[in-house]
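Colleague: Predicted coordinates and the sequence they were generated for:
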Amino acid sequence: MKSRLIRAYAISITIIAAILLLVVIILAAKPGRAENAETKPASEQIAMNDQGESSDPLETATDHMDNFQIPENSADNINNVSGIVKWDLYNSDAESITKAWKTMLEQLHIDADIAFLGDSITIRGDLQPYFEGLKVVNLGCGGDTIRGVYNRADMLSCVNAEKVVVLCGVNMLRDDNVDFCKVEYAGLLNAIMEYSPGSQVYVCSILPMNKEWQDWYCNYKTTENFNAIIKELAEKRGMTYVDLYSGFVYENEIWPEYTVDGLHLSTAGYDKWMEILYYYMF
């Protein structure tokens, strides 16, 4: 009797297990919302808000910038351009932002006296007050490399500048890539000639840095050697080479009073830059 009960109990357990297994199989085979949706890598998935619209901040920002229209009353002061476009390309969609920036410049119909092209050292400077009575356009962009400035050189075609000043290179130059940077810089100068033909071009040397920044980027000897290359490239194209390095260097580093952090310029540093530039420009 006992053996019969055990056998019956085992059969019941087997039947229950089979039923549960069947239920699991049916549920797994049932099509669901997640399986009907297109599967994307996690890196491409974008959160959606309650209205079914993308809540990804970068997509929202770049969509807005693609359709950006400059307000008509913003053209009253040409220097408003600099305030609008203080973007770090490493933290934004470079192509979309650059496209919107150029579109804005086209709408302004600018005839500038001087256009500055460069990286964070350029964009951080309030350059207009140094040139009373002249229109200045600041096309600097934080974090930009030689290639980055090259990619934006077509903006010069929108501003019709009589003079173009370029200062860049520190964000790309390293102790082991001088030859590569030479090719990049030559391409940049060629692009300036293409997009701003007839302009007087002033090519500034790379500035010295303090020891901590030299450890991060390149040592002073590399900077000095590359400045000699910049001078050669500029003069070969009939451009004016502006030796900033000699006026800023002290014991192979940048003069402390000219910098806020060993790399970027202080107010005294911008005063010195403009003083040297004036010597070559006027």
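Modeller: Great, that's in hand.

Colleague: going forward, measure contacts and count neighbours with C-alpha atoms only.
Modeller: Will do.

Colleague: that's a helix at residue 97, yeah?
Modeller: Yes - assignment of residue 97 by DSSP: H, G, I helix; E, B strand; the rest coil places it within a helix.

Colleague: quick one: contacts for the spatially most central residue of the chain?
Modeller: Note on the chain: the residue nearest the mean C-alpha position is residue 89, at 2.3 Å, using CA atoms, centre = their mean. Contact analysis of residue 89 by CA atoms under 8 Å, 6 or more residues apart in numbering lists 141-144.

Colleague: put this beside the first:
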Amino acid sequence: MKTFINRIVVFLSLILVLASGYANAQVVKWDSTYRPNKYAEIVAKFKEDPKSKKDIVFLGNSITAGTDWAKLLNLPQAKNRGISGDITFGVLERLQDVIDGKPSKIFILIGINDVSRNIPDSVILHNYQTIIQRIRAGSKRTKIYFNTLLPVNASFNKFKNHYGKDEHILWLNSEIRKLQAKNVTIIDLYPHFLDQDNHLKAELTKDGLHLIPAGYQVWSTLLQNGGYLK
């Protein structure tokens, strides 16, 4: 009888160990402190750049950084504040410098790298709200424009951490659209970049994530036709 009981105890202990391991496997780790390698260097350059209340700031990651906005839009006052690889926490860390310049407009596109790094959607949304609150508090006359996230295209097989997470993009975009209630102008980029399979159009990207000039031209046309630059 004692031997039988011992076997039961061992068996139950094994189940607990396996269950504990399974539970731990479900905990996805994420890091709010991640910053791209050249983050500090680029931020320092941004701080040195003269500022004007007429500035139109484009704030985000590599998708924002990938074009010359002043040239693309024929707007000398357009300032590119995109940093490749940046996440919402990185934007929050460098946001005060943008706010201090009290620009006329800020266009924001950020979050796809958060998704790729498994930062929870609720945390990303909270950071969106904090970005808006801080701009509103520090530069009341600045007009805020928030872009929905772009789709991705896994067929390029280059940014695997960004692929297969469409449900996160869709959820965040649905929440971004609700930010309209906070006196923020929403620019819904997402549907304009979709192909028939709900992927980023292959003819607008070089790698399934970043845009080529044709992609930026679509973006530019949306901004101009939507009257967002006036």
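Modeller: Looks like it arrived, so ask away. As the structure is a prediction and not an experimental result, all values here were calculated from the model.

Colleague: tm score of chain vs chain?
Modeller: TM-score of the superposed chains, computed with TM-score structural alignment, normalised by the length of structure 2, equals 0.74; 190 aligned residues with a CA RMSD of 2.4 Å.

Colleague: about what we covered before: with respect to residue 251 of structure 1, which of the contacts of residue 89 of structure 1 is nearest?
Modeller: residue 143 (26.4 Å; CA to CA).

Colleague: Strands of structure 2, start to end?
Modeller: 56-60, 78-82, 105-109, 143-147, 185-187 (DSSP state E).

Colleague: what stretch of structure 1 does the second one fall on?
Modeller: Same thing as strand 78-82 of structure 2. The alignment of strand 78-82 of structure 2 onto structure 1 (TM-score structural alignment) spans residues 136-140.

Colleague: next one: the fourth one
Modeller: Mapping strand 143-147 of structure 2 onto structure 1 (TM-score structural alignment) gives residues 200-204.

Colleague: ok so, going back, could the strands of structure 2 be laid out in TSV, adding mean neighbour count and distance to residue 222 of structure 2?
Modeller: Output for these, formatted as TSV (neighbours: other CA atoms under 10 Å; distance: least, CA to CA, whole Å):
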stretch	mean neighbour count	distance to residue 222 of structure 2
strand 56-60	23	15
strand 78-82	22	16
strand 105-109	23	13
strand 143-147	20	11
strand 185-187	19	8
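
Colleague: Make JSON lines from those strands and add distance to residue 133 of structure 2 to it.
Modeller: Output for the strands of structure 2, formatted as JSON lines (distance: least, CA to CA, whole Å):
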{"stretch": "strand 56-60", "distance to residue 133 of structure 2": "15"}
{"stretch": "strand 78-82", "distance to residue 133 of structure 2": "19"}
{"stretch": "strand 105-109", "distance to residue 133 of structure 2": "13"}
{"stretch": "strand 143-147", "distance to residue 133 of structure 2": "11"}
{"stretch": "strand 185-187", "distance to residue 133 of structure 2": "14"}
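
Colleague: just so I know, which of those lies nearest residue 70 of structure 2?
Modeller: strand 78-82 (4.8 Å).

Colleague: mind listing what residue 85 of structure 2 touches?
Modeller: 35-36, 61-62, 113.

Colleague: Give me the contacts around stretch 54-69 of structure 2.
Modeller: Counting by CA under 8 Å, 6+ apart, 75, 77-87, 91, 98, 103-110, 210-211, 213, 216 sit against stretch 54-69 of structure 2.

Colleague: Check stretch 183-200 of structure 1 too.
Modeller: So stretch 183-200 of structure 1 is in contact with 146-147, 149-150, 153-157, 160-164, 230, 233-234, 239-240, going by CA under 8 Å, 6+ apart.

Colleague: Then stretch 266-280 of structure 1?
Modeller: In contact with stretch 266-280 of structure 1 (CA under 8 Å, 6+ apart) are residues 125, 130, 240, 242-244, 247-248, 257-260.

Colleague: among those, which ones are buried?
Modeller: Buried members of the contacts of stretch 266-280 of structure 1, scored by 16 or more other CA atoms under 10 Å, are 125, 240, 242-244, 248, 258-259.

Colleague: So which of these are in helices?
Modeller: If you go by DSSP state H, those have residue 248 in helices.

Colleague: Max pairwise distance over the buried ones among the contacts of stretch 266-280 of structure 1: which two?
Modeller: Among those, 240 and 259 lie farthest apart (CA to CA), at 25.0 Å.

Colleague: Excluding residues flanking it in the chain, which one is nearest whatever residue of structure 2 lines up with residue 216 of structure 1?
Modeller: Aligned by TM-score structural alignment, residue 216 of structure 1 pairs with residue 161 of structure 2. Distances taken as CA to CA, 6 or more residues apart in numbering put residue 116 closest to residue 161 of structure 2, at 5.0 Å, once the chain neighbours are dropped.

Colleague: Touching, that neighbour and residue 162? I think so.
Modeller: Yes - between residue 116 of structure 2 and residue 162 a contact is recorded at 4.6 Å, counting by CA atoms under 8 Å.

Colleague: What is the equivalent residue in structure 2 for residue 276 of structure 1?
Modeller: In structure 2, residue 276 of structure 1 lands on residue 222 (TM-score structural alignment).
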